[in-house]
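A.B. asks: build me a structure from this.
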Amino acid sequence: MVETGKHRVFTLVYWLIELTLVLPVTTASVKRKVKKEAIKNSVRVSDLLIDAVNGGVQEAFIYEKRIELETRALAASVVRFGKQTDQWLAASHGINTDLKEIGDFENWMKTMEYDCKRISDAICNIYQE
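C.D. replies: Take a look at the predicted model:
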């Protein structure tokens, strides 16, 4: 048709023929383009979903690490307070022992005073006789 120049006379027919020849190629390229874009969008959506899920996992991991650090700190505090409590118990036991010794010494002194008084009275009685 182009060789004979009839495409100028029958332009509508020529466009119709050209459209029927080009349309399947164009439709296929549009389909490929749409398909590529759909794949690209689905990859993006899956990446966003993975990021959302991983974000929660990452946040949980961070909280787990914080809890672990605080647990270790609390365990160290418990050990430190346990040692301090043992020191306090030892000190209070020492004080109690010292108080008992003071009480025993006081009783010993009272006994000695009583004995000395009796001896003194006995000597005085012997001397007066």
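A.B. asks: rest of the way, CA atoms for contacts and neighbours
C.D. replies: Fine.
A.B. asks: longest helix anywhere in this protein?
C.D. replies: Longest helix in the chain by number of residues, with DSSP state H as the criterion: helix 11-128.
A.B. asks: dump the residue contacts of residue 38.
C.D. replies: Contacts here follow CA atoms under 8 Å, 6 or more residues apart in numbering; on that basis residue 38 touches nothing.
A.B. asks: apply 10 Å and report the result again.
C.D. replies: 32, 44 (CA atoms under 10 Å, 6 or more residues apart in numbering).
A.B. asks: residue 61 now?
C.D. replies: 55, 67.
A.B. asks: next: residue 34.
C.D. replies: Residue 34 sits next to 28, 40 when contact means CA under 10 Å, 6+ apart.
A.B. asks: now residue 67: how far from residue 60?
C.D. replies: 10 Å (CA to CA, to the nearest Å).
A.B. asks: and what of residue 16?
C.D. replies: Distance, residue 16 to residue 60, by CA to CA: 64 Å.
A.B. asks: cool, residue 18 as well?
C.D. replies: To residue 60, residue 18 is 62 Å away according to CA to CA.
A.B. asks: ok, residue 120 next?
C.D. replies: Taken as CA to CA, the span from residue 120 to residue 60 is 88 Å.
A.B. asks: swap in residue 101?
C.D. replies: 61 Å.
A.B. asks: residue 75 now?
C.D. replies: 22 Å.
A.B. asks: one more to put side by side:
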Amino acid sequence: MLSSMVKEHQAKQAIKKEVQETKRKEACAAANELTQALVNHLNVGVAQAYLNQKKLDAEAKQLHTSATNFSKQTQQWVNLVDSFSSALKELGDVENWAKTIDADIRTITAALETVYKGSQEAASESQ
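C.D. replies: Presented below is the predicted three-dimensional model:
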């Protein structure tokens, strides 16, 4: 009777061990599946962040290129405006020079007319 109780106890123990081992394996498998699911979920986010970073890098390069081109174009515009401004100043200088010459010529003309009239009057008096 005691030996049958021991055998029965050992049989129950073996069954409990098998059930425990089965549950342990199921728990390990479930933990592995959970871990894999979490890693996959995180990988999706990381992959999306990586793709977004690549897009941002490409757009940053394009923006830098556009900014450089805009800077060059702006410098060309500034040079063109400076050139135009210089040309206007030169025109102003030429206009001023022309006015000065015109005033000098009028003065000379007036002086010559006065001298001519004076010489005409002197010639008519001497006759």
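A.B. asks: which residues touch residue 115 of structure 1?
C.D. replies: 109, 121.
A.B. asks: in structure 2, what residue corresponds to it?
C.D. replies: In structure 2, the residue paired with residue 115 of structure 1 is residue 104, using TM-score structural alignment.
A.B. asks: and residue 42 of structure 2? What does it align with in structure 1?
C.D. replies: Using TM-score structural alignment, residue 42 of structure 2 pairs with residue 53 in structure 1.
A.B. asks: got it, and residue 62 of structure 2?
C.D. replies: That one, residue 62 of structure 2, aligns with residue 73 by TM-score structural alignment.
A.B. asks: just residue 114 of structure 2 next, same as before
C.D. replies: So, by TM-score structural alignment, residue 114 of structure 2 is matched to residue 125.
A.B. asks: ok, that match - how many residues close by?
C.D. replies: Neighbourhood size, residue 125 of structure 1 [other CA atoms under 10 Å]: 10.
A.B. asks: look up how far residue 99 of structure 1 lies from it.
C.D. replies: Residue 125 of structure 1 is 39 Å from residue 99 of structure 1, where distance means CA to CA.
A.B. asks: and for residue 84 of structure 1?
C.D. replies: Counting by CA to CA, the gap from residue 84 of structure 1 to residue 99 of structure 1 is 22 Å.
A.B. asks: and whichever residue in structure 2 pairs up with residue 92 of structure 1, how many neighbours?
C.D. replies: Under the alignment (TM-score structural alignment), residue 92 of structure 1 maps onto residue 81 of structure 2. Residues contacting residue 81 of structure 2 under the criterion other CA under 10 Å number 12.
A.B. asks: repeat that for the one 4 residues further on.
C.D. replies: Residue 85 of structure 2 is surrounded by 12 other residues when neighbours are defined as other CA under 10 Å.
A.B. asks: how about the one 4 residues further on?
C.D. replies: Residue neighbour count, defined by other CA under 10 Å, stands at 12 for residue 89 of structure 2.
A.B. asks: so what's it up against?
C.D. replies: 83, 95.
A.B. asks: next one: residue 77 of structure 2
C.D. replies: 71, 83.
A.B. asks: state the distance from the match of residue 114 of structure 2 to residue 115 of structure 1.
C.D. replies: Distance from residue 125 of structure 1 to residue 115 of structure 1, by CA to CA: 15 Å.
A.B. asks: could you do residue 39 of structure 1 as well?
C.D. replies: 112 Å.
A.B. asks: same deal with residue 34 of structure 1?
C.D. replies: For residue 34 of structure 1 relative to residue 115 of structure 1 (CA to CA), the value is 119 Å.
A.B. asks: repeat for residue 59 of structure 1
C.D. replies: According to CA to CA, residue 59 of structure 1 stands 83 Å off from residue 115 of structure 1.
A.B. asks: fine by me, thanks again.
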